[in-house]
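A.B. asks: sequence-free structure coming up:
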């Protein structure tokens, strides 16, 4: 079953290649959606696909790229809407 993960990643996650790394990871996992920086310093991510692949992405989100320091992830799960054709970075 296809699911959707909507997450807000908190901590030192901007200016450390978090978005680009998340995009690359999501693409490797065959997921669709987007990731973007928020004005308050968090990263927002929406991903759709196989539930196991989404869990792998969420596990990666806790680590992030080398310079990231993740302190919290607020997450919401729902059914996929199939609104995305790829995984991209967004300017929010």
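C.D. replies: Received the coordinates, thanks. No experiment lies behind these values; they were computed from the predicted model shown. Residues are numbered from 1 along each chain as shown.

A.B. asks: rest of the way, CA atoms for contacts and neighbours
C.D. replies: Fine.

A.B. asks: tell me the secondary structure at the residue nearest the centre of the chain.
C.D. replies: Central residue of the chain (CA atoms, centre = their mean): residue 45, 3.8 Å from the mean position. Of the three states, residue 45 takes strand under DSSP: H, G, I helix; E, B strand; the rest coil.

A.B. asks: show me what contacts it?
C.D. replies: 5-9, 33-36 (CA atoms under 8 Å, 6 or more residues apart in numbering).

A.B. asks: second structure for comparison follows:
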């Protein structure tokens, strides 16, 4: 799950193996082209297996 927050931050909820999550965290320090990344914070929680797919929803 990825969502833009009203204060300009981006929140990501992801599940996966350690290597994939490590790559995601590393990518977050740079972000997509044109992004200005000022800070990256993350925390690990026990794997639950809740996330099965990813879809983009525009609001």
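C.D. replies: Looks like it came in fine. Source: prediction; values computed, not measured.

A.B. asks: overlay them and tell me the TM-score.
C.D. replies: Superposed pair, TM-score by TM-score structural alignment, normalised by the length of structure 2: 0.86. Supporting alignment: 59 aligned residues with a CA RMSD of 1.8 Å.

A.B. asks: re earlier: how do the contacts of residue 45 of structure 1 look in structure 2, which are kept?
C.D. replies: Checked against structure 2 using both residues aligned by TM-score structural alignment, their matches' CA atoms under 8 Å, the contacts of residue 45 of structure 1 keep these contacts: 34-36.

A.B. asks: I'd like the contacts of residue 45 of structure 1 as CSV, with secondary structure appended.
C.D. replies: Converted to CSV, the contacts of residue 45 of structure 1 look like this (three-state DSSP):
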residue, secondary structure
5, strand
6, strand
7, strand
8, strand
9, strand
33, strand
34, strand
35, strand
36, strand
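
A.B. asks: dump these into a markdown table; add neighbour count as well.
C.D. replies: Listed next are these as a markdown table, based on neighbours: other CA atoms under 10 Å:
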| residue | neighbour count |
| --- | --- |
| 5 | 21 |
| 6 | 20 |
| 7 | 20 |
| 8 | 19 |
| 9 | 25 |
| 33 | 24 |
| 34 | 22 |
| 35 | 25 |
| 36 | 22 |
